[in-house]
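1. Mind folding the following:
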Amino acid sequence: MNQHTLARSLGTSDAVVIGLGSMVGAGVFAAFAPAAAAAGSGVLVALVIAAFVAWCNATSSAQLAAQYPVSGGTYVYGRERLGPWWGFVAGWSFVIGKTASCAAMAMTFAAYAVPSPWQRPVAVGAVLGLAAVNYVGVTRTARVTRVVVSVVLVALAVCVAAAWSGADRGVAGDRLGDALDLGDLSWMGVLQAAGLLFFAFAGYARIATMGEEVRDPERTIPRAIVGALAGAVVIYAVVGATLLATLGASGLAESTAPVADAVRAGSWAWAEPVARIGAACAALGALLGLIAGVGRTSLAMAREGDLPAWLAAVHPRYQVPHHAELALAVVVSGIVLVADLRGAIGFSSFGVLLYYFVANVAAHTQDAGRRRYPRWLQVAGAALCVVLVATLPWRPVTVGVLVLAAGLAVRWFRLRGSPA
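-> Reported below is the predicted structural model:
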């Protein structure tokens, strides 16, 4: 077998589980509090907007992945449909954004799992350990993710029941009613919250970036992307409504561990450790899928010369991009030692929204024979990606623009210096 070829070993259920594992963990345990701080009681409206943007982007990704079932996701789609520079913008945005996501998930795991003095070294240990799991094969990644997702779903079910067990139904109903009153909302705050919550939904990209490793990709990838996203939307809606009803908008905004706080507000005191275990497992599941996705986009970019050729190596036995995943583990470990969780979420949203902007533009150019969804979805998706980027907190956006510009400048100088 060619040393740069990955093995097609994943079925539809494997792909759905990897996508769901990449999503369940980010939003449920990390993104609701900063979103509530931005939108107040409008956090559920922000969730609907984020879910709609994710749906537009997911349908574009599914349509493109069916035509181009290889590793790399929108980096490949942008190159094929729009040209090399578009592909580079997508790929570089994905790599930098999802590298920040890896750090955020490692820090989320450590925050729930251990006391503060141990959090950074434990987070680094989680990165290195899950990189090792990915190193020994994608089917093992799928098996581990399936276990993690099962544990998380059971934990969330217990936590939701525990939160409602002691809730005042009248107060909870009033809080949910306020969430549906659109007249008093700050729409700028709602849009910023939607951009932060989009961080939670972006995990379905893992499926597209692993397109070279699924069986019957033209049928499997679209089904898996839509299925994973639909499952995640239902989970986020239930948990988001529960958090808002039990903690209120101000309590949710001030919480550092909202699911655990919601459980503590109920009458099942024994269930709080379940929340922490579920959060830790969810963050690990998301981190596992993120490492796999970033590694494969780095592989695709290295194949085209947009990243060092060393990263294009595929392990002769395990058939994974082992150099790319090793490099990612080192970089993420460094970020974990110095980074801030909320800044990492904003930076990640910046990069991923740009990535999906390119995906929507690329899908809009596909002809009728390849089209699965109407063009207006791609127009809406591209426009909303731009809107959400514009409303994100300015600090992570500024850093994101500088890092993106640095990548573009390096590519321009490299091409300028290449022989004709």
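2. drop to CA atoms for contacts and neighbour counts, all remaining ones
-> Will do.
3. List the buried residues for the longest helix belonging to the chain?
-> In the chain, taking DSSP state H as the definition, the longest helix is helix 217-254. By neighbour count on 16 or more other C-alpha atoms under 10 Å, the buried set for helix 217-254 is 217-218, 220-229, 232-233, 235-237, 239-249, 251-253.
4. Now the second one, please; I'll put the structures next to each other:
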Amino acid sequence: MTDHAGLVRRLGVADAVVIGLGSMIGAGVFSAFAPAAAAAGGGLLIGLAIAAVVAYCNATSSAQLAAQYPTSGGTYVYGRERLGDWWGFLAGWGFVIGKTASCAAMALTFAAYTVPPAWQRPTAVAAVLVLAAVNYRGITRTARLTRVIVVVVLLALAVVVAAALLGGQAGPDDAAPLWSPGAAGPYGVLQSAGLLFFAFAGYARIATLGEEVRDPERTIPRSIVIALAVAVAVYALVAVTVLLALGPERLAVSRAPLADAVAVGSWGWALPVVAVGGAAATLGALLALIAGVGRTTLAMARQADLPRWVAAVHPRHQVPHRAEITVAVVVCLLVLTTDLRGAIGFSSFGVLLYYLVANLSAFTQPPDQRRFPRWLQVLGAAGCLLLVATLPWQAVLAGLAVFAVGIAYRLARLAGPGT
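-> Predicted coordinates:
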């Protein structure tokens, strides 16, 4: 085994789009609408639009950077190359901690759809271990399984929309209050946007796989934009559907919004379809999350920003196997100790700061490396800062504390012998 061997370029546009969709759809549709409704009521649709705009700005920055730096690590690499080592470290640390929390949330969501409460944490651990084993066998297996999962999820969502609109109680009169934030006001709308941004961050998985796609200058930008556009369309359709079926107040307290939207109508037979779709969606997100976090961990370990022994690529399967095993162990510990709903705000904090660095990095690229205008990076950076500032205070404090731990670790490493 070699510590710094390169990964193999095996993925085309379709594979990369599928991995991005697998990361986004599971995270957003089945877990983010309820807390967003609690923050903004019907104004979550405005929040969704704001989150989509910020995500598009971030996506164009990531696409532009990934075309120039087609290697594992995403914004960790871009920040180091364009802004300096510390900026890269902060981006990588934010991604790793935020997405590790997302892994735990997805595992727990999967368990909530499939087993009784007493079995949920052991089942979530088992899901993490099984999917880590799939990733260990190679990235092409990851892409194949993700493709199957995405198809199952989209079919399940189609059934949900039909059941809620055709078999439910929703009608044209229910659409009137949809866009109103009520007492939440602008702050609540912005907070919902920050929480819903959690659902859009999956396209980063495409950039972190930059060392494994064919023709990266063409494949990565196209894949990121296509995956994000499809996800926005799906989110908008499902958000309107659940709001029509449940109303903002009931949606805000729902633990399973899609199941509840189906249950209020006459298509009771569709409830098992929702359960299958929820399980498949969260598995797809978890599969892609483990792959993405593992590769950013690999990139950081290569530069000693994480322990160097993690920077190993398996000689047969061509995956960062030590990084993925480490991620799986940490996620299992979180599954056994953390709360599902609190992970969304914490994840958004880390990932928004990650994209702040991406926008700043893309802003510095020279004209011959640019694919998008600079004002998009300015808007993206401003949007990231605004959404971070409006997240729940508990998430902000927890995020600041974990960032402080990461900074202390790097300072101690730099002060050690041989650095």
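5. Just give the TM-score of the two.
-> Scored against TM-score structural alignment, normalised by the length of the second structure, the superposed chains reach a TM-score of 0.98; 418 aligned residues with a C-alpha RMSD of 1.3 Å.
6. Which helix or strand contains the aligned residue in the first structure for Ala112 of the second structure?
-> The equivalent of Ala112 of the second structure in the first structure is Ala111 (alignment by TM-score structural alignment). Assigned by DSSP states H and E, Ala111 of the first structure falls within helix 84-113.
7. now Leu283 of the second structure: how far from Ala227 of the second structure?
-> From Leu283 of the second structure over to Ala227 of the second structure the distance is 18 Å, taken as C-alpha to C-alpha, to the nearest Å.
8. Then Cys103 of the second structure?
-> Cys103 of the second structure sits 20 Å away from Ala227 of the second structure, taking C-alpha to C-alpha as the criterion.
9. Kindly report the same for Met300 of the second structure.
-> From Met300 of the second structure across to Ala227 of the second structure, the span is 26 Å (C-alpha to C-alpha).
10. Go ahead and name everything in contact with stretch 82-94 of the first structure.
-> Here stretch 82-94 of the first structure makes contact (C-alpha atoms under 8 Å, 6 or more residues apart in numbering) with 72, 74-80, 294, 297-298, 301, 306, 351-352, 354-356, 358-359, 362, 404, 407-408.
11. coming back round to it: distance from the helix holding Ala111 of the first structure to the second structure after superposition?
-> Superposed on the second structure, helix 84-113 of the first structure shows a mean distance of 0.3 Å to its aligned residues (mean C-alpha distance after the TM-score superposition for the first structure).
12. May I see the buried residues of that helix?
-> Residues of helix 84-113 of the first structure classed as buried: 84, 86-113 (neighbour count, 16+ other C-alpha under 10 Å).
13. Could you do stretch 338-358 of the second structure as well?
-> Buried residues in stretch 338-358 of the second structure (16+ other C-alpha under 10 Å): 340-341, 343-358.
14. Over to stretch 272-286 of the second structure?
-> For stretch 272-286 of the second structure, burial by neighbour count (16+ other C-alpha under 10 Å) applies to 273-286.
15. would you turn these into JSON lines with distance to Leu21 of the second structure and secondary structure?
-> Below are those laid out as JSON lines (distance: C-alpha to C-alpha, whole Å; DSSP: H, G, I helix; E, B strand; the rest coil):
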{"residue": "Val273", "distance to Leu21 of the second structure": "20", "secondary structure": "helix"}
{"residue": "Val274", "distance to Leu21 of the second structure": "18", "secondary structure": "helix"}
{"residue": "Ala275", "distance to Leu21 of the second structure": "19", "secondary structure": "helix"}
{"residue": "Val276", "distance to Leu21 of the second structure": "17", "secondary structure": "helix"}
{"residue": "Gly277", "distance to Leu21 of the second structure": "14", "secondary structure": "helix"}
{"residue": "Gly278", "distance to Leu21 of the second structure": "14", "secondary structure": "helix"}
{"residue": "Ala279", "distance to Leu21 of the second structure": "15", "secondary structure": "helix"}
{"residue": "Ala280", "distance to Leu21 of the second structure": "12", "secondary structure": "helix"}
{"residue": "Ala281", "distance to Leu21 of the second structure": "10", "secondary structure": "helix"}
{"residue": "Thr282", "distance to Leu21 of the second structure": "12", "secondary structure": "helix"}
{"residue": "Leu283", "distance to Leu21 of the second structure": "12", "secondary structure": "helix"}
{"residue": "Gly284", "distance to Leu21 of the second structure": "9", "secondary structure": "helix"}
{"residue": "Ala285", "distance to Leu21 of the second structure": "8", "secondary structure": "helix"}
{"residue": "Leu286", "distance to Leu21 of the second structure": "12", "secondary structure": "helix"}
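16. Reformat the residues you listed as CSV; add distance to Ala51 of the second structure.
-> Shown next, in CSV, are these (distance: C-alpha to C-alpha, whole Å):
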residue, distance to Ala51 of the second structure
Val273, 28
Val274, 25
Ala275, 27
Val276, 27
Gly277, 24
Gly278, 22
Ala279, 25
Ala280, 24
Ala281, 21
Thr282, 21
Leu283, 24
Gly284, 22
Ala285, 19
Leu286, 22
